[in-house]
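Peer 1: this one's sequence-less:
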C-alpha cells in the first residue's frame, strides 16, 4: 500500500486510533452502512476533514481492490508547528523567512516550492488544513529531497496565523497582480512571510486584506499569470538577494 494512502475501513480506523497524521478521508457518496459510520464518527471526533466523492474516484486512486468505500490520505512526513519554525530562525540568529500557501492544490507546485525554499534558506512553510495539498509522496518526490529539510506547519486558520506572525514582528507580503509595486521595488529584508495564492484564484479576499502590502511580478506577454511555484521562486529569490546584499554591506 502506498505510503500516502490507507485503504479500507479497518485500516483507516487503525490509522485514526494511532494518531497518524491524516490530511483527509475520502468516503464514497451514499456509503452509510456498517462500520463506515464508525469511521466517519472517529474522523469527526479528531477533526479530520471528510470529503464525499463518487465511488469511481476511489476506484481510480486505490492501490488495492478492497477500499470498501473509504481511503485516508495520510502525510508522508510529519508536520511541525508555526512556533517551531520561528524558533529555527531564532536559533540561527536570523530574521524569520516564512512562506504562507493559501490553498495550493497541486502536489508538484508544493514540492517545487519546497525545493526553492530550501535553496534560499526559508525557515518553514505554512499550509491550511483544508483545501490544500498535504505532504504526499508526490510532494516528497517533486521536492527532490527538500522535504527532509524544510519544516511544514499545517494550521486550521491562515488568517489567525497571519495575526500571530504579525505579533512576532513579521511583515506579511502577498503576491498579487493588484499590487502597488513591482516586487523588486519593495523592501523585503526584514522578518517576512510571503503569501502565495491558489493556482487558479490567487490569494483569497480575506487573506489579501490581512497582508501588509501586495507586490506584483511585471509581465509583458499574452498570458496573465505565472505558475504558483514559479511566482513563489521569483519572490523567494528576491528576498534572498535583498537579505544577502544587506549582509555584504556590513
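Peer 2: That came through, no problem. Just so it is clear, the structure is predicted and the values come from calculations on it, not from any experiment.
Peer 1: from now on I want contacts and neighbour counts done on CA atoms only, so please keep to that.
Peer 2: OK.
Peer 1: host element of residue 173?
Peer 2: strand 171-175 (DSSP states H and E).
Peer 1: ok, now residue 105?
Peer 2: Using DSSP H and E, residue 105 sits in no helix or strand.
Peer 1: residues in contact with it?
Peer 2: By Cα atoms under 8 Å, 6 or more residues apart in numbering, the contact list for residue 105 reads 131-133, 198-199.
Peer 1: one more time with 10 Å, if that's ok
Peer 2: Neighbouring residues of residue 105 by Cα atoms under 10 Å, 6 or more residues apart in numbering: 131-134, 198-200.
Peer 1: okay, it and residue 138: tell me how far apart.
Peer 2: Using Cα to Cα, to the nearest Å, residue 105 is found at 12 Å from residue 138.
Peer 1: with residue 57 instead?
Peer 2: 18 Å.
Peer 1: these two: which has the busier surroundings?
Peer 2: Shown here are residue 57 and residue 138; by other Cα atoms under 10 Å, residue 138 has more neighbours (16 against 12).
Peer 1: who's in contact with the helix or strand following the strand holding residue 173?
Peer 2: For strand 171-175, the following helix or strand on the C-terminal side (DSSP H and E) is strand 181-182. The contact list for strand 181-182 (Cα under 10 Å, 6+ apart) reads 175, 213-218.
Peer 1: mind listing what's buried in the helix or strand harbouring residue 42?
Peer 2: Assigned by DSSP H and E, residue 42 belongs to helix 36-45. By neighbour count on 16 or more other Cα atoms under 10 Å, the buried set for helix 36-45 is 36, 39-40, 42-43.
Peer 1: make CSV out of those residues and add distance to residue 153.
Peer 2: Shown next, in CSV, are these (distance: Cα to Cα, whole Å):
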residue, distance to residue 153
36, 30
39, 25
40, 25
42, 23
43, 20
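Peer 1: which residue packs closest to residue 143, ignoring adjacent ones?
Peer 2: Leaving aside its sequence neighbours, residue 143 sits nearest to residue 111 (Cα to Cα, 6 or more residues apart in numbering; 4.1 Å).
Peer 1: second structure follows, compare the two:
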C-alpha cells in the first residue's frame, strides 16, 4: 500500500470565490461592511483565542485542513475566509471627489503589473501615503487573491480599486480631470521631484522589465525618474511605487 501524501503537499482545493488567509487580511475583510462572506475556516486553537464573528458560517479544523484550502506553504495563521469579490470602484466617482474636495492626493496607475504580491504591496503603500485610488486594467492585473490581500495588509478592504477596460481611455479621463500624468521611467531626464511640483499627480508605472506600453506613454504628460545611484539599474515596482508615493505626500505645496 502506497504512502499517503502529507496534506500540505496536496494541491489546494479549487474555489470560484477568493480565499483570504492570515489574521490581518481576514480580520480586515470581516470589518469591511462592503464585504459578503461565504465561510470562515478557523483552527480550534485560534477559535479559543479570538472572539468569533456573528452571522458568519464557521468551519473548524486543524492546520492541515486549512492548508488544503490555499496554496502550499501559504501562511494562513489559523484563518481562511471565503468571500465574494468586492465591487470595483468607479473611476468617475474618484475624479468627481477629487474635483470637489480640494485635496491634492495622487492616483496611482499600473500598466500590466501582474504579480499579486507587488500589486498588494503597492496598495499598502498607496493607502499609507494617502492616495485616492489604484487604477489597473482588468485584463492585465491580478484579481482578488489571498496572496494579494496578505501583501496589501488590509488595504484591499479600504483603498478604492478601479479596474478599467481600457487603460488609455482611463488615462485620458484622468488628464481631463486635471491630474498631471507622470510616467515613471528610469531613462527620463527629469527627476520625479521636478515633475511633481505642485501638480495633482497621477503616477503611472509599468511592469518590471517591460515598463509602460507605448500607448500608455503617449497618454502621460511627462516622464520622470527616481534619482537612484548608477550602480543599481532599477527597483522592484512596489519599492519604486512606495518612494514615488512618499515623494508626492511630502512635497511642499
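Peer 2: Yep, that arrived. Just so it is clear, the model here is predicted, and its values are computed rather than measured.
Peer 1: the helix or strand just after the helix holding residue 42 of the first structure aligns to what range in the second structure?
Peer 2: From helix 36-45 of the first structure onward toward the C-terminus, using DSSP H and E, the following helix or strand is strand 49-53. Mapped onto the second structure using TM-score structural alignment, strand 49-53 of the first structure spans no residues at all.
Peer 1: can you give me the angle strand 49-53 of the first structure makes with helix 36-45?
Peer 2: 140 degrees (axes from the mean of the first three to the mean of the last three Cα atoms, to 10 degrees).
Peer 1: roughly how far apart are the counterpart of residue 219 of the first structure in the second structure and residue 189 of the second structure?
Peer 2: Taking TM-score structural alignment, the alignment pairs residue 219 of the first structure with residue 228 from the second structure. From residue 228 of the second structure across to residue 189 of the second structure, the span is 13 Å (Cα to Cα).
Peer 1: now the aligned partner of residue 195 of the second structure in the first structure: closest residue in space that isn't a chain neighbour?
Peer 2: Under the alignment (TM-score structural alignment), residue 195 of the second structure pairs with residue 186 of the first structure. Nearest in space to residue 186 of the first structure, with sequence neighbours left out and distances taken as Cα to Cα, 6+ apart, is residue 215 at 7.5 Å.
Peer 1: quick one: contacts of the helix or strand harbouring the one you found?
Peer 2: Using DSSP H and E, residue 215 of the first structure sits within strand 213-216. Residues from elsewhere that reach strand 213-216 of the first structure (Cα under 10 Å, 6+ apart): 171-186, 194-195, 208, 231, 235.
Peer 1: with the second structure superposed, average distance for that strand?
Peer 2: Strand 213-216 of the first structure differs from its equivalent in the second structure by a mean of 0.6 Å after superposition (mean Cα distance after the TM-score superposition for the first structure).
Peer 1: report the distance from that strand to the chain centre.
Peer 2: From the chain centre to the centre of strand 213-216 of the first structure is a distance of 20 Å (Cα atoms, centre = their mean, to the nearest Å).
Peer 1: the next helix or strand after that strand: which residues count as buried?
Peer 2: Later in the chain than strand 213-216 of the first structure, the nearest helix or strand by DSSP H and E is helix 228-249. Going by neighbour count (16+ other Cα under 10 Å), the buried part of helix 228-249 of the first structure is 228-229, 231-233, 235-243.
Peer 1: can you check stretch 40-52 of the second structure too?
Peer 2: Buried residues in stretch 40-52 of the second structure, defined by neighbour count with 16+ other Cα under 10 Å: 40-43, 46-47.
Peer 1: so which residue is smack in the middle of the first structure?
Peer 2: With distances taken as Cα atoms, centre = their mean, residue 127 lies nearest the centre of the first structure, 3.2 Å away.
Peer 1: ok, the counterpart of that residue in the second structure - contacts?
Peer 2: Using TM-score structural alignment, the partner of residue 127 of the first structure in the second structure is residue 136. Neighbour list for residue 136 of the second structure: 108-114, 119, 142, 161-167, 170 [criterion: Cα under 10 Å, 6+ apart].
Peer 1: repeat that for 7 Å
Peer 2: Listed by Cα atoms under 7 Å, 6 or more residues apart in numbering, the contact set of residue 136 of the second structure reads 109-111, 162-164.
Peer 1: of those residues, which pair is most distant in space?
Peer 2: 111 and 162 (12.7 Å; Cα to Cα).
Peer 1: which strand in the first structure has the most residues?
Peer 2: As assigned by DSSP state E, the longest strand anywhere in the first structure is strand 22-28.
Peer 1: give the other helices and strands that it contacts.
Peer 2: Where contact means 3 or more Cα pairs under 7 Å, 6 or more residues apart in numbering; DSSP states H and E, strand 22-28 of the first structure is packed against strand 49-53, strand 70-74.
Peer 1: residues in the second structure aligned with that strand?
Peer 2: So strand 22-28 of the first structure sits over no part of the second structure, by TM-score structural alignment.
Peer 1: which one of the contacts of residue 105 of the first structure is nearest to residue 14 of the first structure?
Peer 2: Closest to residue 14 of the first structure, out of all of the contacts of residue 105 of the first structure and judged by Cα to Cα, is residue 134, at 20.2 Å.
Peer 1: burial check on that closest one, number of neighbours?
Peer 2: Around residue 134 of the first structure sit 30 other residues, with neighbours defined as other Cα under 10 Å.
Peer 1: distance-wise, check it relative to residue 110 of the first structure.
Peer 2: For residue 134 of the first structure, the distance to residue 110 of the first structure - Cα to Cα - is 8 Å.
Peer 1: then residue 124 of the first structure?
Peer 2: Residue 124 of the first structure is 13 Å from residue 110 of the first structure, where distance means Cα to Cα.
Peer 1: ok, now residue 195 of the first structure?
Peer 2: In terms of Cα to Cα, residue 195 of the first structure sits 13 Å off from residue 110 of the first structure.
Peer 1: that older thread, how far out from the middle of the chain is the longest strand of the first structure?
Peer 2: 17 Å.
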